[in-house]
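Undergrad: Got a predicted model here, sequence first, then my questions.
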Amino acid sequence: MKSLMIQGAGSNVGKSMLVAGLCRAAKRRGLKVAPFKPQNMSNNAAVTADGGEIGRAQALQALACGLEPMVDMNPILLKPETDVGAQVVVQGKRLTTTKARDYAALKPQLMGAVLESFERLKASHDLVIVEGAGSPAEVNLRAGDIANMGFARAANVPVVLAGDIDRGGVIAQIIGTQAVLDPDDAAMISGFLINKFRGDVSLFDDGYRLIEARTGWRGFGTLPWFRQAHLLPAEDALDLGSGRTSGGTVIACLALSRIANFDDLDPLAAEPGVDLVMVTPGQPIPCEAKLVIVPGSKSTRGDLSFLRDQGWDIDLQAHVRRGGHVLGICGGYQMLGRSVADPDGIEGAPGTTPGLGLLDVETVMTPDKRLTRTRATHAPTGLDVEGYEIHIGKTEGADRARPFARIDGQPEGAISANGRVTGSYLHGMFSADAFRAAFLQGLGIAASGQSHAAGVEATLEALAEHMEAHLDVEGLLALAR
């Protein structure tokens, strides 16, 4: 019934990866360990076995622990729908949609759910490793905080502060954090560590000692850059790069403004015969792309407008005329149809938006969200596909007569008459190795035959070993109380 919290001296310092590595290190010691993040903001969600949703990072951390994801591992999930508003998910279920300025009023009632979930995890595990959100240095957000020091003090959890040296200024990050914190908050911090160092670590010895001297905090080590990090699912859409070029076949994915569940792309990115290219705003879709993926979105109609603003609708039409293939997943599937209607204003103002017209289907948004893990049979090949559904809306139309898959004998998704445009609500389809190989071969791409799950497992083991080699992991775990 012990716990330890990793907070960051800034956003994107690598907290999620550090917690995953510590979870695996604790598991290797025979401990029954679980991850926990009080509040997460991400459109990259995972579906739990009991039909809830949590941040994808906590699902990866659960895997590092050898556990099934549970809603208690991330009791509050904020899913941005606009620049100023987000859907609030509490213990796996949607509570409301609120604007950022109004969210503070919700926090007092949300702390109860946070502590309830945390206590349940503590009661059933030897150790709970907690991930903070953003940074405690954002003291303007301290009132009512449930994600960093507000949680740490309410639950009496010791904190280790992580700094990111790759972006520079790590000395100021850590010393400055102590300087702005309330003394009682600062007293919760038991030490610090440095993440993402490139080069000769000894060159930072003087800086490391300076941080120790100025803060009085214990240092737990400097972690060199983990080169296999890209093989683990990214949590934040900002982590999606433009892709790599290795002479493989180009598969392009549109970087929508509200892109969601983009870990769908990870198994494709790991294929040596594929160059996965993220098409960022202002860029045209590459002419050489064999396949264009229109990914999931937290705001289907909003991202349809965004897509048109980039001229990607014109590019997609030209791509199909040239004989190219298109795959729409979830919100992307909805966009490929003739229209998306939202009569009740579930995702925004009520109304109907014309779709791209590449599939003969229409979508109507409905209040009920479908949250389920799914086992399906790919209709064209008969291969098994496992994944999950996380969407609102019902899609119908003539192209549904040619389904992408069948679930319990019922059609799922749609394929165009020419066979080049496909839509499906099934996230995670490419994690199925046999299906992925057959899908790529259908595009004329030689598949590697590698196991995606085995690759993620091997990377988690390598991460734990990397942290054991460079950090005082025993000391970190001994802090837990």
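TA: Good, I have the coordinates. Residues are numbered from 1 along each chain as shown.
Undergrad: hey, let's count contacts and neighbours off CA atoms from now on
TA: OK.
Undergrad: name the element the residue of the chain most remote from its centre belongs to?
TA: In the chain, the residue that sits farthest from the middle, by Cα atoms, centre = their mean, is Ala213; the gap is 36.8 Å. Element membership for Ala213, per DSSP states H and E: helix 205-215.
Undergrad: Pasting the second one now:
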Amino acid sequence: ALTIGVADVPSISNFTDFEAFVREPDVRLVRLTDAIAQPLDALIFPGTKNTAQALKFVRTRGLDQVAWRVLAGGGTVIGICGGYQLMGKRVLDPHGVESSEPELEGLELLDVVTSFAREKVTVGVTGFHRDSGCSIEGYEVHMGDTCVGYGVEPLLMVRTAGDSTFRTEGAVSPDGRILGTYVHGLFDASAFRRRLLNQMRAARGWAPLDSNPAPSCDQQLDDLADFVAQHVDLKSIDAIIEQGIPKSGS
């Protein structure tokens, strides 16, 4: 099976971005809190509610080196929302939206620069993958605006409801193995998801899968439960349930 690592950065904003991969019969998701020697076919930097904090976490735990090692081995690195922002060259925060530092050096995986703004963008989008034409849909929720440099191409063409024209979105490296996007729910698009997974399979010398026999509902629930259990402090939740949530002011 393909092994996809998910960086367990602080304050992950959306676990549903990974559910589509859990449903795939040829994929195994693993949680990464530290640098590991285990070979990975892909690494995902997920969305986070604080990009500056996540960036420091990634460097402290050596997950930036994991990303470069994945790429050196022919794998793929993906950033979603805040994960996309931290993969760029710089993160600018002149208004102190997320950090007291006006500028942070990114991981330099993509030729993009993000500037934080005070107003949050919240929109639903539809569109297509520029290279393949695969249809996609999802939504954006973010504080920053990301400028794409000459070293990358836009990943998607998207538009919001009521718009007649498409705009470029995200970024992808020339070889197609480093992707960044603001679109949550992108991987729910089965054709695009399968294309990406087949790209990973090709790097392994494996034949593509044209269609995936869907695993049973029970198997999907078991896989999802395992993944959630890795990311959630279930003991603390049990303690809260047993003791009750204290009332404010008590």
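TA: Sure, I can see it. Predicted, not measured: the structure shown is a model, and the values here were computed from it.
Undergrad: still on that earlier bit, and the helix holding Ala213 of the first structure, which stretch of the second structure?
TA: Aligning helix 205-215 of the first structure against the second structure (TM-score structural alignment) gives no matching residues.
Undergrad: And stretch 55-68 of the first structure, by the same measure?
TA: Stretch 55-68 of the first structure maps onto no residues of the second structure, going by TM-score structural alignment.
Undergrad: Could I get the buried residue list for that stretch?
TA: Buried residues in stretch 55-68 of the first structure, counting neighbours by 16 or more other Cα atoms under 10 Å, are found at 55-65.
Undergrad: same check, this time on stretch 113-121 of the second structure
TA: 113-117.
Undergrad: Please convert these to TSV, extending it with secondary structure.
TA: Formatted as TSV, those follow (DSSP: H, G, I helix; E, B strand; the rest coil):
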residue	secondary structure
Val113	strand
Thr114	strand
Ser115	strand
Phe116	strand
Ala117	strand
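Undergrad: got a markdown table for the residues you listed, with distance to Gly5 of the second structure too?
TA: Shown next, in a markdown table, are those (distance: Cα to Cα, whole Å):
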| residue | distance to Gly5 of the second structure |
| --- | --- |
| Val113 | 25 |
| Thr114 | 24 |
| Ser115 | 27 |
| Phe116 | 27 |
| Ala117 | 30 |
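Undergrad: Give the other helices and strands that the longest helix seen in the first structure contacts.
TA: Identified as the longest helix of the first structure according to DSSP state H is helix 100-123. If you count contacts as 3 or more Cα pairs under 8 Å, 6 or more residues apart in numbering; DSSP states H and E, helix 100-123 of the first structure packs onto strand 85-90.
Undergrad: Give the aligned range of the strand it packs on in the second structure.
TA: Counting by TM-score structural alignment, strand 85-90 of the first structure sits on no residues of the second structure.
Undergrad: rewinding a little: other SSEs contacting the helix holding Ala213 of the first structure?
TA: helix 170-180, strand 218-224.
Undergrad: Do a quick rundown of the strands in the second structure.
TA: 2-7, 27-32, 42-45, 76-80, 90-92, 103-105, 112-129, 135-148, 156-160, 167-169, 171-172, 178-181 (DSSP state E).
Undergrad: Out of the ones you listed, which gets nearest to Leu224 of the second structure?
TA: Closest to Leu224 of the second structure of those, according to Cα to Cα: strand 27-32, at 9.8 Å.
Undergrad: Taking strand 2-7 as reference, get the angle to the closest one.
TA: 30 degrees (axes from the mean of the first three to the mean of the last three Cα atoms, to 10 degrees).
Undergrad: So which bit of the first structure is strand 27-32 of the second structure matched to?
TA: Mapping strand 27-32 of the second structure onto the first structure (TM-score structural alignment) gives residues 274-279.
Undergrad: mean shift between the matching stretch and the second structure?
TA: Once the two are superposed, stretch 274-279 of the first structure sits an average of 0.6 Å from its aligned residues in the second structure (mean Cα distance after the TM-score superposition for the first structure).
Undergrad: how distant is that stretch from the center of its chain?
TA: Per Cα atoms, centre = their mean, to the nearest Å, the displacement of stretch 274-279 of the first structure from the mean C-alpha position of its chain is 18 Å.
Undergrad: on that earlier part again, from Ala162 of the first structure, how far out is the residue farthest from the centre of the first structure?
TA: Noted for Ala213 of the first structure: a distance of 17 Å to Ala162 of the first structure, by Cα to Cα, to the nearest Å.
Undergrad: next one: Gln450 of the first structure
TA: 34 Å.
Undergrad: higher neighbour count, the two?
TA: Under the neighbour definition other Cα atoms under 10 Å, Gln450 of the first structure and Ala162 were set side by side, and Ala162 has more, 26 against 15.
Undergrad: Which strands and helices lie in contact with the host helix or strand of the more buried one?
TA: Using DSSP H and E, Ala162 of the first structure maps to strand 159-164. Counting by 3+ Cα pairs under 8 Å, 6+ apart, the packing neighbours recorded for strand 159-164 of the first structure are strand 2-8, helix 170-180, strand 189-197.
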